[in-house]
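**Q** Fold the following.
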Amino acid sequence: MAAPGLDGCSWFAALSLGVSLLKCLFMDAYHSTDFEVHRNWLAVTHSLPVSRWYHENTSEWTLDYPPLFAWFEFGLSHVAQHFDRNMLVVENLNYASPATVLFQRLSVVFTDLVFIFAVRECCRCVQEQKGPRDVLSRPSFVLAVLLLWNFGLLIVDHIHFQYNGFLFGFLLLSVAKHLQSRHLQGALLFAILLNLKHIYLYVAPAYGIYLLRSYCFTQDHKDGSVNWRSFSPLRLLALGAIVVSVCALSFGPFIAMGQLPQVLSRLFPFKRGLCHAYWAPNIWALYNMLDKVLAVLGVRLKLLEEAELPRASMTGGLVQEFQHSVLPSVSPSVTLVCTLLSILPAVASIWRRPRGARGFLRCLLLCALASFMFGWHVHEKAVLIAILPLSILAVESREDAGIFLVLTTTGHYSLFPLIFTPAELPIKVVLMLLFVIFSFAALRKLYSGQGSLLRPLESVYLAGLVAVAIACEIVFPLSPWQQRLPFLPLLATSVYCSVGVSYSFLRLYASLLRQDEKPKQL
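**A** Sure thing, here's the model as predicted:
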């Protein structure tokens, strides 16, 4: 059911136009190595035959996204040639002329139209509260701001540089289609998304189990048990045809050339190590910290010989394989087992007791967070896969709103190390403060009279982020430790934020398990 006043409403257009203009102000801001990554991919797909796309290695930033994204870059390159053809020369490494920067920045802003459209569809699915309300206190308005003006997307895409908004557009649009009971459209959009960026495999189990249980089974018993006589093979074939068709379109040319192993080796480079250069705030950040503490204590208590400990350190901030000093080293297979075990209760829940599309959305969030918590070489930016969809539940449930405030504040702050240049410090601080203030104020107004959204210890924990921020962003750069321990702020940020993200994950699971409890018979 459409949100009242959303059709043709001026406020949504104003929000969309305003955030697009804000993005344009970041044209000359700092950009990371991801800028060169995507420039190189433009050059590779434009200048070389398809057969060489996944073999080209002139640059260290080789093509490592699925084929549909390569075709996306190929399409962009035909527009890029009208800005500066030199950016499309493979040998022009680290090329960043003003015209190149202008094109790449504009390409992100323009492709965000997919995200804007997806947000509009999600706002249509929001359950509006009864009674007269001004626009500012409508759930659909709050959701639009939380998504369109999301702090993480603004700094990751439009300063750091990536195309996450475009990709999240497909994810949110897929979720919206499921909320509207248009399951085949939702499945098609997600299949396309997987072939654009394979990181969304994190949430594939939620899609697979939900569609199998709630779409392929046309009727359910009142007790929630599976009625195999209601199983529809035609619906399963329809879903299979969608997935196979999209994958054939994406990987077909490379399978025909016998290059599938080469493509897969690019997509899953397990040699990159357990942690990314900037630690994701997950269980492995806590594990690494514990290993470091045990190693230091062991040396000081003369239980360990410093010379015998592995020289590599997980606090070095580099992208490579490491051995832990005291605790057992973690392999990709261990992270896979941990991830599968952590999502098992969530997918079992929607199989055993389907609760509609919002039950699927909760499962999707848990799969995203479980993969973030236990995955191999997780990027800190992957926390957005949980933050953005959780925004939908946050405007409909007071409990979810509280979890959202903890997760979005800690998850977004964990992105601060991505933007480390002094000129951008005021920008990220102001944007973060504005987003946090709006999130707290809008959600409190939405649930006014229903009690506090945060528990006392949650408030204390979030207040501690202020101390961490001051220490890392102001005090540390002026201290003598900056030269001796350059990655100390990164360590402190990752470990502190990992507590908040882990807590949010556990609270979401507790909420799911409470819903699984059958009501008591009177």
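
**Q** Could you use CA atoms for every contact and neighbour count after this?
**A** Will do.

**Q** Show me what the helix or strand Ser494 falls within is packed up against.
**A** Element membership for Ser494, per DSSP states H and E: helix 488-516. Applying 3 or more C-alpha pairs under 8 Å, 6 or more residues apart in numbering; DSSP states H and E, we find helix 488-516 packed against helix 283-300, helix 332-352, helix 356-374, helix 398-413, helix 456-470.

**Q** now the other sequence, so there's something to compare against:
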Amino acid sequence: MRQLRKNKFVSLFRSSPLNDFLVPFRKAQNQWVARYIIIVFALIVRCAVGIGPYSGENTPPMYGDFEAQRHWMEITTHLPIGKWYYFDLQYWGLDYPPLTAFHSWLLGKIGSLIDSSWFALNVSRGLETPDLKSYMRITALFSELALYIPAVILFTRWMGRYYNNASTIDQTIIAAAILYQPALIIIDHGHFQYNSVMLGFSLLALVNLLYDNFCVAAILFTLSISFKQMALYYAPIFFFYLLRICLRSPRTHSVCILRFVSVGCSVIATLFLEFLPFVVFGGIGQIKQCLIRLFPFERGLFEDKVSNFWCATNIFIKYKSIFSTSQLKTIALVFTLIGIAPSCGLICFKPRKELLPWCLASCSMAFYLFSFQVHEKSILLPWMPITLLLNEVDSDVISMVCWFFNAALFSMWPLLKRDGLIIQYAVLGILSNWLMGNLSWIRKALRAIKLPVHYRNLATPVLPHNLFWRVIIVGSYIAAIGLQIVEFVFDPPKSLPHLWIIGNVEISFCSFALFWIWCNYRMFTLAVDDSKLKTE
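**A** You can find the predicted model right below:
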């Protein structure tokens, strides 16, 4: 595999605390110590977040996502497989794909060996003992350690070798910058979920695409969808890329029927093996029941206030009172198809590996903005490929990506506040920006007013060079900080109890929409610049 870029790598984190911590290992021939350090520190940060509260703590009768995950371990370890998707749907009925069910079964079995009362059928509901909470937190840690963290390191390694010419230590620094982003940390280890499994499978699938392991990539991405159906946000890009590679190889310009059949059979075989136990022990109706549980369209266009197009514009257009659920499904589908068209068309007609993270970011962001039934945590879907853009050797890209990170964290504020994760929200936000050097402007400001601070070069520019984006980013930060100050000082009017949440939605949506537009622009700019796209 030939190298894609010939220019010298320039580290955009060279003056950041993250670089200061890891640069002493630069001369080492093997960087395993540096990787060990960033992984251990990543786990320590996650453990610290896990000490705090979680979704639904001490809030009967439904509790929250923590109880949902525990309850799935309860039903999968005590009920026959044919009843998993039918049991007590008014409580926390299983509504994720088969791989989540098997994951819950495995963790439930292991946990039952430690203390069987944690998952006792019907009598363990709402259980919140310290040992159970510790066990659940540990399962989230090991799930991420097994899949997502290795996937990040593998991706940055490929980018360093074949795209941006980054040295091994610079690859480690970029991987650390990705791993210390707060959105996934605070959702999986604070709020409590297992999103890292889905994201890990998707990222491993992407890595295998980069290495031309097409069947392995297809299997891994199928596993990702089979863990959480939201991974479908990435499906169009994987589909069109594999379709184009199979039907017209960029190298030979010939149709590769064997590859096409192999990829198709890999997907079918994976799905067959996953659903086989349900069909054998519950009949063919299990597949229909599973699909009904996975796509609950009866819930409507949206439930909670989320920073997407429909919720943001609902203050002007009352969609639910104007259109039926069936009509809203069709309208949302049309908008989503229009939104994903640019990225799907580009990756189909120009199937370049360098474009994959950009197209995944654009496509998943369009799903988040326009699709039916989006949740606050769904921002993690576009968040994952956008973190991969930290591998780009372009300060403007890094600045825009950092803006997105902050907007994503801010968009989840209403959810995190409800969970009691206020301290975690603030500390993680400050920590991640400080590590990447985004707070270096403070030192510059102190020097400007003649305070005796140690001189050092600034790290990655906080703002891009373009004046328009500077104004947008500064304006969004002022609006977000102002809203949070107002929210802490004043209660919302009784006639408008959700006013502050709506303000959060509007600021976040405008930021996401503008970032999506910019992402599409840069995606096509990169595609046109053939000097950066030299080979497959």
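
**Q** TM-score for the pair, please.
**A** Scored against TM-score structural alignment, normalised by the length of the first structure, the superposed chains reach a TM-score of 0.83; 479 aligned residues with a C-alpha RMSD of 3.3 Å.

**Q** what's the offset of the helix holding Ser494 of the first structure from the middle of its chain?
**A** 15 Å (C-alpha atoms, centre = their mean, to the nearest Å).

**Q** Report the mean distance between it and its aligned residues in the second structure.
**A** Here the mean offset of helix 488-516 of the first structure against the second structure after fitting is 1.4 Å, by mean C-alpha distance after the TM-score superposition for the first structure.

**Q** In that helix, which residues are buried?
**A** The neighbour-count check on helix 488-516 of the first structure (16 or more other C-alpha atoms under 10 Å) flags 488-509, 512 as buried.

**Q** Between helix 283-300 and it, find me the angle.
**A** 130 degrees (axes from the mean of the first three to the mean of the last three C-alpha atoms, to 10 degrees).

**Q** Give the aligned equivalent of Ser181 of the first structure in the second structure.
**A** Aligning on TM-score structural alignment places Ser181 of the first structure opposite Asp212 in the second structure.

**Q** Return the distance of its match relative to Cys246 of the second structure.
**A** In this view, Asp212 of the second structure and Cys246 of the second structure are 11 Å apart by C-alpha to C-alpha, to the nearest Å.

**Q** Between those two, which is the more surrounded one?
**A** Cys246 (21 against 15; other C-alpha atoms under 10 Å).

**Q** isn't the more buried one right up against Arg259?
**A** Yes. Using C-alpha atoms under 8 Å, Cys246 of the second structure is in contact with Arg259, at 5.8 Å.

**Q** ok, back up a step: could the helices and strands packed on helix 488-516 of the first structure be laid out in JSON lines, adding mean neighbour count and distance to Tyr163 of the first structure?
**A** Converted to JSON lines, these look like this (neighbours: other C-alpha atoms under 10 Å; distance: least, C-alpha to C-alpha, whole Å):
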{"stretch": "helix 283-300", "mean neighbour count": "18", "distance to Tyr163 of the first structure": "26"}
{"stretch": "helix 332-352", "mean neighbour count": "17", "distance to Tyr163 of the first structure": "26"}
{"stretch": "helix 356-374", "mean neighbour count": "25", "distance to Tyr163 of the first structure": "19"}
{"stretch": "helix 398-413", "mean neighbour count": "23", "distance to Tyr163 of the first structure": "17"}
{"stretch": "helix 456-470", "mean neighbour count": "13", "distance to Tyr163 of the first structure": "27"}
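
**Q** Can you add distance to Leu76 of the first structure and give the ones you listed back as a markdown table?
**A** Output for those, formatted as a markdown table (distance: least, C-alpha to C-alpha, whole Å):
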| stretch | distance to Leu76 of the first structure |
| --- | --- |
| helix 283-300 | 37 |
| helix 332-352 | 34 |
| helix 356-374 | 29 |
| helix 398-413 | 29 |
| helix 456-470 | 38 |
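
**Q** of all these, which lies closest to Pro477 of the first structure?
**A** Of all these, it is helix 456-470 that lies closest to Pro477 of the first structure, at 10.4 Å by C-alpha to C-alpha.

**Q** after superposition, how close is that closest one to the second structure?
**A** Averaged out, helix 456-470 of the first structure is 3.7 Å away (mean C-alpha distance after the TM-score superposition for the first structure).

**Q** residues in contact with that helix?
**A** 406, 409-410, 492-493, 496, 500 (C-alpha atoms under 8 Å, 6 or more residues apart in numbering).

**Q** Cheers, nothing more for now.
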